[in-house]
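1. No sequence on hand, only this structure:
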């Protein structure tokens, strides 16, 4: 056991570094997200086996048990849907991705072996936002394209950027003493993260980012209510962010294109970016109505869409949208019915519920911990309205990562488990 402790201490800096780079680098570099997620799994599994007795109190903790049961319920419903309703190749690929959520408990053991401080975790969020922003600058200046995508779809890159950007100011809330260097670090994450979000040209992410920035300003104002200079700095920084970023030509062009899409739709042309989403949502809803309790399987939406195309109700160009309806909630309903949607909502709400009381305690550290759960809930809840999240491995990895972080932070206030 002593040898294990010495080994952990020796490689702890590397282990902490992997935690810091995982959220951003997984969307910037190919294979990084999957590779690190499996590394977390193997190390966490080894930690559980080698230090089983030491881990028993953690397993017995009621919030940890509840969180794991919620996670398991979502995966089991996906597995039952595959075995009993739809065992197509497409359904199999979706089940494989949902099974990745089962690595979350092992990553939690990984965290408890390394015991990173909440201060380190909060500062690493700003590092992630800065990384996303710097990558976006390189992407645009290098002529890679107008819309920043990373190694995934631009919408998923944008949603990950929103999450890290919203979390980047948390050190200013959590830490008792704030230095000018810490303010510079956090505001850099805020500014560069916003740059990544806007250059991704994702309209849904813009809405989520606006809501999160307003919430961030209120949070910092509450934390530094007696420091007028700090409040003035936050308000000025946010005003500067909006003023500078809104003048970016690509953002202006995207807004103009959205207005044109709405005008075309009003004139009866549904084959626009927005109009196609409405048709996909309608198709998913009809699929749900045909099998409301247990759903029509993961390929149910696509099969119904193909039938509409073959019958001439939709254009052949709609074939490229047969995998998902650009809405996580409707996809859950179409694939797994009301039980599937219920399990997804429970999974989404648990990170918020477990730390919700922290938001009202009045303690600045509890406020910061509670804000993590609230931020994850808002970002995934809003993003799920315009894209299917859990058909993309990186978004599943990121959710599992944040899920474990939230459970870890929940217990970090307990003297028995505090780092």
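-> Received, thanks. This one's a predicted model, so the numbers in the text were calculated from it and none came from an experiment.
2. okay, CA-based contacts and neighbour counts for the rest of this
-> Fine.
3. Does residue 265 touch residue 273 like I think?
-> No. Counting by C-alpha atoms under 8 Å, residue 265 does not reach residue 273; the two are 9.8 Å apart.
4. Against that first model, consider the following:
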């Protein structure tokens, strides 16, 4: 009976995981339950010392555990108010990536299903995004925050372009997935992530130049034609919206550097950054906690603008956020975690994985420089899933090559 159950799970775990990733990208709903089940299975297997525990990507697990220990120690030093618990719990979500590969023990190639889930999510994002954009006439966010939706879409585009060993008719291998993500990004109106498209274009141009002798002329022409159609389609369908956001950006910058009392998005960031730096100067080592530091930042903002800024739980910069909450000690631990994983992926990854790593970290840095990247549950979960499975896939490939 148990054997039959595992046989059935072997068939459905991969598709279920891909479905969960697709839902995560478009904020559909059931993904949290599904991903929690996979993580729960991983925790149970690790607790039981099952041999599948060897699937834990150590290059991810070790720096994450160090970061969590530092966060826990700082929380004990601060002895936070119960109101702080939600914000203080965000780092725990990075542990999701430790147990996910173990929870997917019955899936032959988890990275394949991650990529397919990202492609499915982008296809859904395109359809839902076009419908939402033309029905509301405003920035799309799939019912939530537009900037958060943009981060998930951008990461989905980065992973969807990873080439798989097997091609799929309806979700094919193609570098163009990330440019499709760019089309949806335009509808979110999140300007910070648009340079990712340029980075991807430069990487693809370099790859084409290196391997141009191996590429068929018709294939190159077809890819180039599709890129032109995407660019042209973006201009035709979203031309007014893009022009409006461009004009808004120019006006926003001009307002920020003028004597005007009008509050722009750039002014909001400048005010928050100045206030956050003052909090950091007063509490540099261990920070002041998430809620208390934001209260002091809000009090430092001019009273006439306080009502607009009080709703934010971040200061639109992930480095300042980490430092105000956990001080330079917490910031050092976070950077150690991110840097260690990046270096390891660049060491052991294939060309595809290295390209995805560069684009993923560029996405985190660009988005995090102007938004709260690691103070949102879905952002952390998707980052943890992507990084841990990239590491797992790379180390598995190396292990097979050594035993070949």
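-> Done, it's in. These numbers come from a predicted model, not from an experiment.
5. Which residue of residue 265 and residue 273 of the first structure possesses the greater neighbour count?
-> A count of neighbours by other C-alpha atoms under 10 Å puts residue 265 above the other of residue 265 of the first structure and residue 273, at 17 against 13.
6. which residue lines up with the more buried one in the second structure?
-> For residue 265 of the first structure, the aligned position in the second structure is residue 256, judged by TM-score structural alignment.
7. measure that match to residue 185 of the second structure for me?
-> When C-alpha to C-alpha, to the nearest Å is the yardstick, residue 256 of the second structure and residue 185 of the second structure sit 25 Å from each other.
8. same deal with residue 15 of the second structure?
-> In this view, residue 15 of the second structure and residue 185 of the second structure are 26 Å apart by C-alpha to C-alpha.
9. Those two: which has the busier surroundings?
-> The neighbour comparison of residue 15 of the second structure against residue 185 (other C-alpha under 10 Å) goes to residue 185, with 29 against 16.
10. In the second structure, point out the residues matching stretch 384-397 of the first structure.
-> With TM-score structural alignment applied, stretch 384-397 of the first structure matches the range 368-381 in the second structure.
11. hmm, who's touching the matching stretch?
-> Under the criterion C-alpha atoms under 8 Å, 6 or more residues apart in numbering, residues 24, 87, 90, 93-94, 96-97, 147-148, 151-152, 192, 269, 313-319, 321, 364, 367 lie in contact with stretch 368-381 of the second structure.
12. in what helix or strand does the closest residue in space to the match of residue 265 of the first structure that isn't next to it in sequence lie?
-> Leaving aside its sequence neighbours, residue 256 of the second structure sits nearest to residue 267 (C-alpha to C-alpha, 6 or more residues apart in numbering; 5.2 Å). Assigned by DSSP states H and E, residue 267 of the second structure belongs to helix 265-282.
13. so how many other residues sit close to the residue nearest to residue 183 of the first structure when sequence neighbours are not counted?
-> For residue 183 of the first structure, ignoring the flanking residues on the chain, the nearest one in space by C-alpha to C-alpha, 6+ apart is residue 172 at 7.0 Å. By other C-alpha under 10 Å, 24 other residues sit near residue 172 of the first structure.
14. Residue 102 of the first structure too?
-> 16.
15. Kindly report the same for residue 278 of the first structure.
-> Applying other C-alpha under 10 Å, we find 16 residues neighbouring residue 278 of the first structure.
16. about what we covered before: go through the match of stretch 384-397 of the first structure and flag the buried ones.
-> Within stretch 368-381 of the second structure, the residues scored as buried using 16 or more other C-alpha atoms under 10 Å are 368-375, 378-381.
17. Closest to residue 112 of the second structure out of those?
-> residue 381 (17.9 Å; C-alpha to C-alpha).
18. Can you give me the distance of that closest one to residue 152 of the second structure?
-> Remark: distance between residue 381 of the second structure and residue 152 of the second structure (C-alpha to C-alpha) = 10 Å.
19. Ok, residue 387 of the second structure next?
-> From residue 387 of the second structure across to residue 152 of the second structure, the span is 14 Å (C-alpha to C-alpha).
20. before we move on, what about residue 264 of the second structure?
-> Applying C-alpha to C-alpha, the value for residue 264 of the second structure to residue 152 of the second structure is 25 Å.
21. cool, and residue 299 of the second structure?
-> Distance from residue 299 of the second structure to residue 152 of the second structure, counting by C-alpha to C-alpha: 32 Å.
22. cool, and residue 297 of the second structure?
-> For residue 297 of the second structure, the distance to residue 152 of the second structure equals 28 Å [C-alpha to C-alpha].
23. so what corresponds to residue 228 of the second structure in the first structure?
-> Aligned partner of residue 228 of the second structure by TM-score structural alignment: residue 239.
24. Could you look up the SS state of its match?
-> Look at residue 239 of the first structure: counting by DSSP: H, G, I helix; E, B strand; the rest coil, its state is helix.
25. Contact partners for it?
-> For residue 239 of the first structure, the contact set (C-alpha under 8 Å, 6+ apart) is empty.
26. hang on, the earlier thing: the more surrounded of residue 299 and residue 152 of the second structure?
-> residue 152 (25 against 13).
27. counterpart of the more buried one in the first structure?
-> Following TM-score structural alignment, the counterpart assigned to residue 152 of the second structure within the first structure is residue 160.
28. average gap between whichever strand or helix holds that match and the second structure?
-> In this structure, residue 160 of the first structure sits in helix 154-167 according to DSSP H and E. Helix 154-167 of the first structure, aligned to the second structure and superposed, deviates on average by 1.3 Å (mean C-alpha distance after the TM-score superposition for the first structure).
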